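Peer 1: fold the following for me, if possible:
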Amino acid sequence: MKKIAFNVLLAASLFTAVACNETKKEDSTEVAEDQNEAKFDEKMEDDTEFAVAAADGGMMEVQLGELAQKNGSAAAVKDFGKMMVEDHGKANDELKALAQQKNITLPASLSEDKQEMYDDLAKKTGQEFDKAYADHMVKDHKKDIDEFKEEAEDGKNADIKAWAAGKVPVLEMHLQKAQAMQDAVK
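Peer 2: The predicted structure is shown next:
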């Protein structure tokens, strides 16, 4: 009888450990979106999704900026990376404070697709990294500008809308510098 009870307890412990391990693998962005969906009505859905995506993108910009300073070879790449860490780090802090005010849950780590992009770039160094990083920064900032403009125009929450609008000029400046960096490393 003691052996059966011990085996049942052991099996339950193993299932619990596996279940806990599985939740760690869950995409932090998806978790944040699910939590926000449960807290807010449809009116705020687009705003909370924007905030989650902006946080995910901002975290990636900082992490890639740090990587650029380490793996890049061109001064333009290292300088751009430093600017990304500073500017997006500041924007991330502002967004965290705003999200806290609005009770919006933000992701704690990169989404799976952003992590894959980071991992791919982390395998590169020197000129190969410089070109891939520059290409990614141009493409990413074009997409970000469109998303931030859309939120600034169509957002329902006045504070999130204003935050997004305030970031558009900085993102446009980043795009110009990313394009110059891209030309420099070709």
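Peer 1: from here on, just use CA atoms for contacts and neighbour counts.
Peer 2: Noted.
Peer 1: off-centre distance for stretch 77-90?
Peer 2: Chain-centre distance of stretch 77-90: 14 Å, with C-alpha atoms, centre = their mean, to the nearest Å.
Peer 1: list the buried residues for that stretch?
Peer 2: Under the neighbour-count criterion of 16 or more other C-alpha atoms under 10 Å, stretch 77-90 has 77-78, 80-85, 87-89 buried.
Peer 1: what residue is smack in the middle of the chain?
Peer 2: Most central in the chain under C-alpha atoms, centre = their mean is Asp56, positioned 1.9 Å from the mean C-alpha point.
Peer 1: just the element for it, please.
Peer 2: Asp56 is part of helix 42-71, with elements assigned from DSSP states H and E.
Peer 1: what residues sit buried inside that helix?
Peer 2: Within helix 42-71, the residues scored as buried using 16+ other C-alpha under 10 Å are 44-45, 47-69, 71.
Peer 1: can you spell out which helices and strands pack onto the helix or strand just after that helix?
Peer 2: Helices and strands here follow DSSP H and E; after helix 42-71, the next one along the chain is helix 75-102. Here helix 75-102 touches helix 42-71, helix 126-154, helix 158-185, going by 3 or more C-alpha pairs under 8 Å, 6 or more residues apart in numbering; DSSP states H and E.
Peer 1: right, and Lys179 touches Asp140 too?
Peer 2: To be clear, residue 179 is Gln; Lys isn't right here. No: look at Gln179 against Asp140 with C-alpha atoms under 8 Å: they stay out of range, at 11.4 Å.
Peer 1: the structure of the following sequence is requested for comparison with the preceding one:
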Amino acid sequence: MKNASLFTLALLLAGCGEGADTTAPPENSATTDTMAAPVDAAPAAATPAAPTDAATYVTKAGAGDMWEIESSKALLAKSGKADVKTFAQMMVDQHGQSTAKIKAAASSANIEVPAPKLDADQQKMLDEIRNADAAAIDAIYLAHQRAAHDSALALHRAYATNGDTEALKKAAGEIAPVVEKHIAELDKLAPAR
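Peer 2: Prediction:
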């Protein structure tokens, strides 16, 4: 009973917070004799906000291009599907071009471009592609390409809109439509999921 009283007191105190929504009932309104487990306020799969500072944008864009190029080279070494190999070669070529565009924009703004480095998720996806056998590589590659392109599109669009460096904003705005074309090509290669 003591625990139920503490729980009720905690709910009352929480309801006293400024701007608290008191119209919705608690998620679990059943009264129990045990304390409720703490609730994590952050969503389980929170997406980090897109960067608006030049250094973070350049780092993320560089890692994205590096992943595109390396994963596509891995696919080219194993795939037997001509259409997927054509797409992969386009990724090598066009992501090399976007890297050059970002480097030029950063240089014009006197921003140092660090050597690209994959994040843990990118490395995991690259390893999965590299370790896939010839029978499975196309499906794995295309699925990872879609996820990577969705992230890249969000990155470039957000920076083009909210970035802090004009030259890089312009580059991001020019890269976003290219990424959209890549997504359209992916949709042709991997029918609706």
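Peer 1: looking at the helices and strands packed on helix 75-102 of the first structure, which is closest to Leu14 of the first structure?
Peer 2: Leu14 of the first structure sits nearest to helix 42-71 of all those, at 32.7 Å, using C-alpha to C-alpha.
Peer 1: so Pro107 of the first structure, which state does it fall into?
Peer 2: Three-state call for Pro107 of the first structure (DSSP: H, G, I helix; E, B strand; the rest coil): coil.
Peer 1: that one pairs with which position in the second structure?
Peer 2: The equivalent of Pro107 of the first structure in the second structure is Ala115 (alignment by TM-score structural alignment).
Peer 1: neighbours around its match, how many?
Peer 2: Ala115 of the second structure sits with 9 neighbouring residues when counted by other C-alpha atoms under 10 Å.
Peer 1: one more: Ile111 of the second structure?
Peer 2: Ile111 of the second structure has 16 neighbours, counted by other C-alpha under 10 Å.
Peer 1: from Lys169 of the second structure, how far out is it?
Peer 2: Applying C-alpha to C-alpha, to the nearest Å, the value for Ile111 of the second structure to Lys169 of the second structure is 13 Å.
Peer 1: with Thr86 of the second structure instead?
Peer 2: For Thr86 of the second structure, the distance to Lys169 of the second structure equals 30 Å [C-alpha to C-alpha].
Peer 1: now which residue in the second structure aligns to Ala91 of the first structure?
Peer 2: In the second structure, Ala91 of the first structure lands on Ser98 (TM-score structural alignment).
Peer 1: which one in the second structure is aligned with His174 of the first structure?
Peer 2: Alignment note (TM-score structural alignment): His174 of the first structure maps to His182 of the second structure.
Peer 1: repeat that for Ala53 of the first structure.
Peer 2: Under TM-score structural alignment, Ala53 of the first structure pairs with Lys60 in the second structure.
Peer 1: show the subsequent helix or strand relative to the helix or strand harbouring Ile4 of the first structure.
Peer 2: In this assignment (DSSP H and E), Ile4 of the first structure forms part of helix 2-24. Following helix 2-24 of the first structure in sequence order, the next helix or strand is helix 28-39 (DSSP H and E).
Peer 1: can you pull the contacts of Ala63 of the second structure?
Peer 2: By C-alpha atoms under 8 Å, 6 or more residues apart in numbering, the residues touching Ala63 of the second structure are 116-119.
Peer 1: one more pass at 7 Å, please.
Peer 2: For Ala63 of the second structure, the contacting residues are 116-118, by C-alpha atoms under 7 Å, 6 or more residues apart in numbering.
Peer 1: which of those map to contacts in the first structure?
Peer 2: Cross-checking those against the first structure gives Leu118 as conserved contacts, using both residues aligned by TM-score structural alignment, their matches' C-alpha atoms under 7 Å.
Peer 1: looking at the contacts of Ala63 of the second structure, which is nearest Asp138 of the second structure?
Peer 2: The closest of the contacts of Ala63 of the second structure, once distances to Asp138 of the second structure are taken by C-alpha to C-alpha, is Leu118, at 21.4 Å.
Peer 1: and the closest one, how far is that from Ala176 of the second structure?
Peer 2: With the distance defined as C-alpha to C-alpha, Leu118 of the second structure ends up 20 Å from Ala176 of the second structure.
Peer 1: which one's more surrounded, the two?
Peer 2: Ranked by neighbour count (other C-alpha under 10 Å), Leu118 of the second structure and Ala176 place Ala176 first, with 22 against 17.
Peer 1: distance of the aligned residue in the second structure for Asn157 of the first structure from Ala106 of the second structure?
Peer 2: Alignment note (TM-score structural alignment): Asn157 of the first structure maps to Thr165 of the second structure. The gap separating Thr165 of the second structure from Ala106 of the second structure is 9 Å, by C-alpha to C-alpha.
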